[in-house]
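A.B. asks: below is the structure, and that's it, no one-letter string:
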């Protein structure tokens, strides 16, 4: 990934302190600038050199009148994958929606649209992770006929199409392949959900990316979800 023109050590600090609308001035492509902030933040998290949280008292007062998150992150509810920590971001930096298997529902879509349309967020990240329990449940339901009880079935139903897609390539690790396929499927669903998204992507004002988090290394891999 091409590095922005600001020095690498200063970029995360400068851009996370800027309101979202100022990302355009800091970088020709605000979505690329926001993504670079997250990439650099994850590098700090994985290496154990965190720079957040900021002075929480001062930061709390700063953002109380209005929020300016730089990205919307849709991630799994898994306790091991908190986006703010994974990307080394502070209070008010990310607009986050978490649901098992990062599946889409009307409530999630509404939250996403609010972030994009009312907060001018230039970036959406769909963050999957290895050994996802929701994906495992969908795999078990499809391969073993093990149907979960209660509302977990709704999660499995939404993830099952991704498992079927992954099966077609006969992977050695179906759960891992399904995790990646599920990220791709959700990215595609988001892109197709709103007519303005394609226009903004074309104008390089906005992007939607898929990613996969490694529980062992702490590293986020950006997936090719074009």
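C.D. replies: Structure's in. What do you need? This is a predicted model, so every value here is computed, not measured.
A.B. asks: only C-alpha atoms from now on, for both contacts and neighbour counts.
C.D. replies: Will do.
A.B. asks: now the strands for this structure?
C.D. replies: For the chain, strands defined by DSSP state E occupy the ranges 71-75, 94-98, 123-129, 207-213, 220-223.
A.B. asks: same for the shortest one, what does it pack against?
C.D. replies: Going back to what we said before, that points to strand 220-223. Under the contact definition 3 or more Cα pairs under 8 Å, 6 or more residues apart in numbering; DSSP states H and E, strand 220-223 sits against strand 207-213.
A.B. asks: figure out how far stretch 117-127 is from the centre of its chain.
C.D. replies: Mean-position distance between stretch 117-127 and its chain equals 9 Å (Cα atoms, centre = their mean, to the nearest Å).
A.B. asks: let's bring in a second one:
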């Protein structure tokens, strides 16, 4: 599971799994960079993981900061930069902007992983790897596949 580093959304708790049952990579805004992709490649190529879930969540602070164009310091602007594609695709959609950006980001990241990871395109094409975007509702505990 590629998920957000927000302490309210630990996949092990969300899916009622014990330690060691899930391979989890967490980063604010569930965005991709080389280290994140490398971590996921390790799971797929060396641990035989066949399902990757990219899970965004409601009330994501990284997404909210991107939507409000909040001025951030240090390395934090790199997070909002990574979310700009989802922000641009969500503009004009009906509904809550933060929710729409979060969902679009999960979809975009899942699609990018399908094309980016070592051997991922052929694994996906041969049905040996599935990559799905998802959205977790903090209020209800429900996970929607997108």
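C.D. replies: Everything's here; your move. This structure is a prediction, so every number in the text was calculated from the model and none was measured.
A.B. asks: now the TM-score, please.
C.D. replies: The TM-score (TM-score structural alignment, normalised by the length of structure 2) is 0.95; 146 aligned residues with a Cα RMSD of 1.2 Å.
A.B. asks: of all the strands of structure 1, which one is nearest residue 178 of structure 1?
C.D. replies: Closest approach to residue 178 of structure 1 among the strands of structure 1 is made by strand 123-129 (10.2 Å; Cα to Cα).
A.B. asks: what's the mean deviation for that closest one versus structure 2?
C.D. replies: Compared with structure 2 after fitting, strand 123-129 of structure 1 has a mean deviation of 0.5 Å; criterion: mean Cα distance after the TM-score superposition for structure 1.
A.B. asks: which bit of structure 2 covers that strand?
C.D. replies: Per TM-score structural alignment, the counterpart of strand 123-129 of structure 1 in structure 2 is residues 51-57.
A.B. asks: related to what we said a few turns ago, in TSV: the strands of structure 1, plus mean neighbour count and distance to residue 43 of structure 1.
C.D. replies: Shown next, in TSV, are the strands of structure 1 (neighbours: other Cα atoms under 10 Å; distance: least, Cα to Cα, whole Å):
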stretch	mean neighbour count	distance to residue 43 of structure 1
strand 71-75	26	17
strand 94-98	21	17
strand 123-129	26	16
strand 207-213	22	12
strand 220-223	17	8
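A.B. asks: those strands into CSV, with extra columns for distance to residue 141 of structure 1?
C.D. replies: Below are those laid out as CSV (distance: least, Cα to Cα, whole Å):
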stretch, distance to residue 141 of structure 1
strand 71-75, 22
strand 94-98, 23
strand 123-129, 19
strand 207-213, 23
strand 220-223, 26
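A.B. asks: between those, which one is closest to residue 104 of structure 1.
C.D. replies: strand 71-75 (9.0 Å).
A.B. asks: list the helices and strands that closest one packs on?
C.D. replies: strand 94-98, strand 123-129.
A.B. asks: right, so of the ones you listed, which gets closest to residue 33 of structure 1?
C.D. replies: Of all those, strand 123-129 sits nearest to residue 33 of structure 1, with 9.4 Å by Cα to Cα.
A.B. asks: how far off strand 207-213 does the closest one point, in degrees?
C.D. replies: 20 degrees (axes from the mean of the first three to the mean of the last three Cα atoms, to 10 degrees).
A.B. asks: which other helices and strands contact strand 123-129 of structure 1?
C.D. replies: Counting by 3+ Cα pairs under 8 Å, 6+ apart, strand 123-129 of structure 1 packs on helix 30-47, strand 71-75, helix 174-193, strand 207-213.
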